[in-house]
Structures are given as structure tokens and as C-alpha cells.
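**Q** let me see the structure of the following:
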Amino acid sequence: MIVTKNTAYALMVVAVAMWATSGPFAELAYREDATVIQVATLAFLIGTLILLMLVAVFDRKSLRIKKKDILPFIGFSLIAGVLLNLAWFGAIDETSVAITVVLNYSYPSMVTVASVFLFKERFTAQKALALPLTFAGCVLVAGGGHINEGLSFNWFGIGLGLASAIATAVYYLWGKKFEETYSPNTIVLYLFAISTVFLVLVANPIELAKTSLSGSAWFWILNVAFWSGVVGFVPSMVALKHLEASKASIVASVEPVFAVALAFVLLAEGISLVQVAGVGMVVLGVVLLRARISSAAVAAPI
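**A** Okay, here's the model as predicted:
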């Protein structure tokens, strides 16, 4: 199959749109009485099984890792898989899809600052402009829902959202290191598989086996696993083979816009003009930053 640049861009947009479905679908599962741990664990378990089948059929060489890298992969998965997804889905439950996705998009700022110290990257004027822009945007989105009453915050939910951002930053920074040795397929497959094991342990295997969810709850959990996990993952991998990482990551910067729009349509989540301005500031800041941190880009998780 010949993939042109235009096709690659289209595939990246598809991937971003699919990743943006994770929050709204999770919220719909919560409304059917699914818990945070059930959504996180079952979505990862289903996603792992599907990815394992795809990689086993189409890219068998990506099934292997070196013994010396088992412990690093476990550490990577605990932060970038278990912590990220529990914090992500927990923040959605505590706040809203719009607030969570924008708080999560503070991670490029974290990656930028960490890269100055870890990879000796230059702290440019562009970065100096983007960092406060992103921070201010997050503040407006998190607290500007009822601006006429003043800024108000759900600190626990915001803490979870920022924890997901920290875990995402670790994902990019550590993933950058793994990409020196392994393909994106290997990295994401082992991230999913190892994270699933620990999520099952956290959820308690006995209690998980007793899970009794409605058909509607299962439907939305399957949607989280399939659309944001698999259908988001596969086209992004194809696109990244044919695009410069910086260009692909700039396309990915529209994910908050997709997520907020989906939350408005599917969940009737309201958003104030102040929050709209905050979303715009975050997206602008991310575009400024991601052109500089592109070398750290790997495939995004659920």
C-alpha cells in the first residue's frame, strides 16, 4: 500500500479523533454504574488482547524484548500505564472530560522543562512564551466553568488530571529512550500487557471476576478499548512512518478540541467562554512546544 503525505496526515487526524473518544465513552460507562477501576482495567485488558493479535499476525518480530529490559518496561508501565490511566479516568469521574483533557495537555510543558535537564535541550524564547501560556490556559479551563461566581476548583480532580499529565510526560521521555532499541509496536504492546497485569491486581482478580455490569456499560468500555486503543493506535503508527514526528505531533495538538466537542455533543457538557479561551491558549502553547519536543514523540496510550 502506497501512503502519500496527504494520506498520512488524514490517518493522523483519524488517530487523534479516536483518542479523543476515550473521555466521553468512559463518562458514559460511569453513567451506567461502571467504576473507574473497572473501566481502566477492562479497557486495557481488551485492548491488550486485540493489540497482541494484531502484532502477532502483522509484526511478529515486535513480540520480543531483551531480558535486561524487563524491569525497565515494568517501571515504565507502572507510571505510563497504570498511573496514567487510573489518574485519567479518575479525573474524568471527578471533574469533566473537557477539564481532564486540557489538564492532561499540560504535559508538553513538563516534557520541555525535563528535557532541558535530562537531554540538555536549549530553553528557547519560544518555550519561554509557550509555558506560561499553557499554564494560564489550564487554570482558565479548570476553574472557569462558572466564572460569574469566580474561579472554583475541584482540587482532587485537578490533582488527578495533573498526575495524568506527569505520567504522560514520563511516557514521552522514557518512550524516547526505548525507541532507540524497540519499535513503537513493541513499546505500546508491552506497555498495555504489563499495565493490564498490575491493573488486574489493583482491581482484585476475585472481585473483577465477579464484575456484573449492564450491557450498556460493557458497550461503552468496549468502545474505549477499541476506538481509542486500537483504531487510534493503528493509523497513528502508519502515519508516523510517513511524517516527521514534529508535524505529526502538531496534528495531535487538536485532540483537546475534538474531546471538548465530543463531550458537548455526547454528554451535554457545558463550557464557558472563559474555558473556550483556555482551550485555545493550551492548544497554541502545545503547538509552540511540540515543534520542539517532536523527537520524544511515540504512540499515545488510551
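**Q** drop to CA atoms for contacts and neighbour counts, all remaining ones
**A** Noted.
**Q** all helices of the stretch 151-300 of the chain, in order?
**A** 155-178, 184-203, 205-209, 215-223, 232-242, 245-252, 255-267, 273-293 (DSSP state H, counting those that start in this stretch).
**Q** columns distance to residue 108 and mean neighbour count on top of those, output as TSV?
**A** Shown next, in TSV, are the helices of the stretch 151-300 of the chain (distance: least, Cα to Cα, whole Å; neighbours: other Cα atoms under 10 Å):
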stretch	distance to residue 108	mean neighbour count
helix 155-178	7	22
helix 184-203	19	21
helix 205-209	35	12
helix 215-223	27	19
helix 232-242	18	21
helix 245-252	11	21
helix 255-267	13	20
helix 273-293	6	22
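**Q** please provide the structure for the following sequence as well, for comparison with the first:
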Amino acid sequence: MKKFIFLFPVISGILWGSAGIFVRTLTKMNMNSYTIVESRVILAVLILGAGIYLYDKSLLKIKLKDVWVFLGGGILGIFGLNVCYNIAIEELTLSLSAVLLSLSPLFVLILAAIIFREKITSRKILCMIMAIVGCILASGVLESSSGMEWSVYGIAVGTMGAIFYAMYSIFTKLAIQRGYGPLTITFYCLLTVFIVLIPLTDWNVIASSISSSPINMSIFMVVHALCTSVLPYVMYTVSLDYIEAGKASILASGEPIAAMIFGIIFYSEIPTLISLTGLFLVICAITLLSAQPEKKYKEINVNS
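**A** As a prediction, the model looks like this:
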């Protein structure tokens, strides 16, 4: 497990990057952003809940004094991230929204240094810069800046999305320190999101979409839940039990790159040389971060 644990956040980033495929399809069915998120979260809660109950129902037990950790991970993490990201997409271009989201490792490193006293090393800084620059290049921002749609509000909300993304790492790390496993953490964080979204969801649209093609839509929504909620959040949370929060966030920062690759496969969105250069930088950052022992690099302790 430890030998391959660095792949977990990387795979999580790839799976999160696939969200655009499902979102584009469901948007055509007149689902708003809240309804799209709820359609996958409700299935994710059911799948995880049933799986945990059959595997070891004791994992569903939590202490009342720790409820705030799961509320934080759900509301300030998953829910806040999805809402801000959806607003940013409405205000900005998709590429700029993805770039702002890719800033999350910066906030994770800062928050983890303050809360967990994780050391900020020269290698982490280098990998963070490489990953962010790579995401910027791959997004196409530099190639379309002349006609880019943007607003101060959109940039502010998009940046908040990155902060909420970072908060999920922090709250799950706190839950791990309290002895909870990845399945328990992911389940209760998603359950929180499900409850919060109940009054914001257009249930009639979900019902009509399923009734129009019961078998195909049911399979589509289950795959949507597995690829964008269950598997990535479980794998990312598992990695936090072995990897520092800042490092895990950097390893998962290839989400915009994954989105670019899915765009090539499903929508014939051919990347430019600059975009491919960005992809190469992110791969280099991930390789450098996971291949070399931390102790060989100079440490910068921000708490001293």
C-alpha cells in the first residue's frame, strides 16, 4: 500500500477531471449545478453507506463531539468547493476557473503549516510552482487572454473554491487524527452535502431524466457517482493517512490536465504546444514530489 500510495491522489485528480463529461451531459437535460451535484452525492451516500454496513458497520459510529469535523469537511469542503466552482464557471471561462481551482495546494501548504506544523520544504515549493504553472499553460489562458471573460467577483469566488478545496484536506486530516478511517470520513462528509442540498435540488428534473430512459440513466448516474464522488474522495482521504496534506494536494493538482485529456478523447479539443508543455510540467512536478526522499532537501520551518 505504502509503495503505491502516491498514486491515490493522482488518480483522484484524474477522476475529478472527468466530471466535465458528466456535467455537460446532465446540463443538456436542464439540470442546474445544485441538482447535478445532488444527483451524484445521493448515490454516493447510498453506495458508501451500504458498502460500509456490509463490510464493517462499526465504521458508521462517530462521537458526538467530533460531528463538527464532518460538518466542516462536508460544508466548508465538498459543498463549498462545488458551489464556488459552479459560480466561477458562470462568471469566467472554464480554463480560468480550472486555474483558480489549481491554486488549492498553495492554501493547503499554508493551512497545514499553521494547523499541523507541517514543514514547507524547498522541494514542496518547487513542485507547487511547477504544478501551478503547468496548469496555467495547459488551461489555455495565455493563448486566449485577449478575449477572456472575467470579473472581480468571479475571480474572488473561484479563489474561494480553491480555499474550500484546501479546507477539505484539512478537515479530513483532523478526522484521521481522531482515529476515523477514510470510509467513515468520506461517508459523513458526503452525507452532510446531501442534506444541505435537499432544498436546493430540482427533484422533478432528476425524476423525469430517469423515467425517460430508466436503465441507461441509472447506469450513467451510478458511474457518475463512482467516478466523481465515491472513488476519488475515498482514495484521496486514504492518502492523507500516509502523506502530508500539502503533498497530497499537489499530487492531485493535475485535475485540469485530466480535463484537457478527456476533452481530446470525447470532444476533439486538440491541445496546443503550450498546453502540452503544461502537461509535461505537471507530470515532472508529480514525479519529483513522489520520487525523492524529503530529508535530502532543505526544510523551511514556518513555525520557527
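**Q** re earlier: now the helices of the stretch 151-300 of structure 1 in TSV, with distance to residue 135 of structure 1?
**A** Output for these, formatted as TSV (distance: least, Cα to Cα, whole Å):
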stretch	distance to residue 135 of structure 1
helix 155-178	11
helix 184-203	29
helix 205-209	38
helix 215-223	31
helix 232-242	27
helix 245-252	18
helix 255-267	15
helix 273-293	8
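**Q** map residue 106 of structure 1 onto structure 2.
**A** Under the alignment (TM-score structural alignment), residue 106 of structure 1 maps onto residue 103 of structure 2.
**Q** can you pull the contacts of its match?
**A** Neighbouring residues of residue 103 of structure 2 by Cα atoms under 8 Å, 6 or more residues apart in numbering: 132, 159, 162.
**Q** now do 7 Å
**A** For residue 103 of structure 2, the contact set (Cα atoms under 7 Å, 6 or more residues apart in numbering) comprises 132, 162.
**Q** where's it relative to residue 185 of structure 2, distance?
**A** In this view, residue 103 of structure 2 and residue 185 of structure 2 are 24 Å apart by Cα to Cα, to the nearest Å.
**Q** again, but for residue 280 of structure 2
**A** The value you get for residue 280 of structure 2 to residue 185 of structure 2, if Cα to Cα is used, is 33 Å.
**Q** among the helices of the stretch 151-300 of structure 1, which is nearest residue 44 of structure 1?
**A** helix 184-203 (5.8 Å; Cα to Cα).
**Q** now do the closest one: which elements does it pack against?
**A** In terms of contacts (3 or more Cα pairs under 7 Å, 6 or more residues apart in numbering; DSSP states H and E), helix 184-203 of structure 1 is packed against helix 36-58, helix 70-77.
**Q** could I get those as JSON lines with mean neighbour count and distance to residue 250 of structure 1?
**A** JSON lines is the format used below for these (neighbours: other Cα atoms under 10 Å; distance: least, Cα to Cα, whole Å):
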{"stretch": "helix 36-58", "mean neighbour count": "20", "distance to residue 250 of structure 1": "25"}
{"stretch": "helix 70-77", "mean neighbour count": "17", "distance to residue 250 of structure 1": "25"}
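**Q** now those in JSON lines, with distance to residue 21 of structure 1?
**A** What follows is these, written out as JSON lines (distance: least, Cα to Cα, whole Å):
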{"stretch": "helix 36-58", "distance to residue 21 of structure 1": "13"}
{"stretch": "helix 70-77", "distance to residue 21 of structure 1": "22"}
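**Q** which stretch among those helices comes nearest residue 212 of structure 1?
**A** Closest among those, once you apply Cα to Cα, is helix 36-58, at 10.4 Å.
**Q** in structure 2, which residues correspond to that closest one?
**A** With TM-score structural alignment as the criterion, helix 36-58 of structure 1 aligns to 33-55.
**Q** give me the mean deviation of that stretch from structure 1.
**A** On superposition with structure 1, the mean distance recorded for stretch 33-55 of structure 2 (mean Cα distance after the TM-score superposition for structure 1) is 0.9 Å.
**Q** so what touches that stretch?
**A** Here stretch 33-55 of structure 2 has contacts from 23, 26, 59, 86, 187, 190-191, 194, 197, 200-202, 221-222, 224-226, 229-230, using Cα under 7 Å, 6+ apart.
**Q** could you redo the last one with a cut-off of 6 Å?
**A** Stretch 33-55 of structure 2 has contacts (Cα atoms under 6 Å, 6 or more residues apart in numbering) with 201, 202, 225, 230.
**Q** and those, which two are furthest apart?
**A** Farthest pair in these, by Cα to Cα: 202 and 230, 22.2 Å.
**Q** can you tell me which of the helices of the stretch 151-300 of structure 1 is nearest to residue 144 of structure 1?
**A** helix 273-293 (5.6 Å).
**Q** which strands and helices lie in contact with the closest one?
**A** Where contact means 3 or more Cα pairs under 6 Å, 6 or more residues apart in numbering; DSSP states H and E, helix 273-293 of structure 1 is packed against helix 125-143.
**Q** can you list the buried residues in the helix it packs on?
**A** 127, 130-131, 133-143 (16 or more other Cα atoms under 10 Å).
**Q** and which of the residues you listed is nearest to residue 259 of structure 1?
**A** Nearest member of these to residue 259 of structure 1, counting by Cα to Cα, is residue 141, at 13.3 Å.
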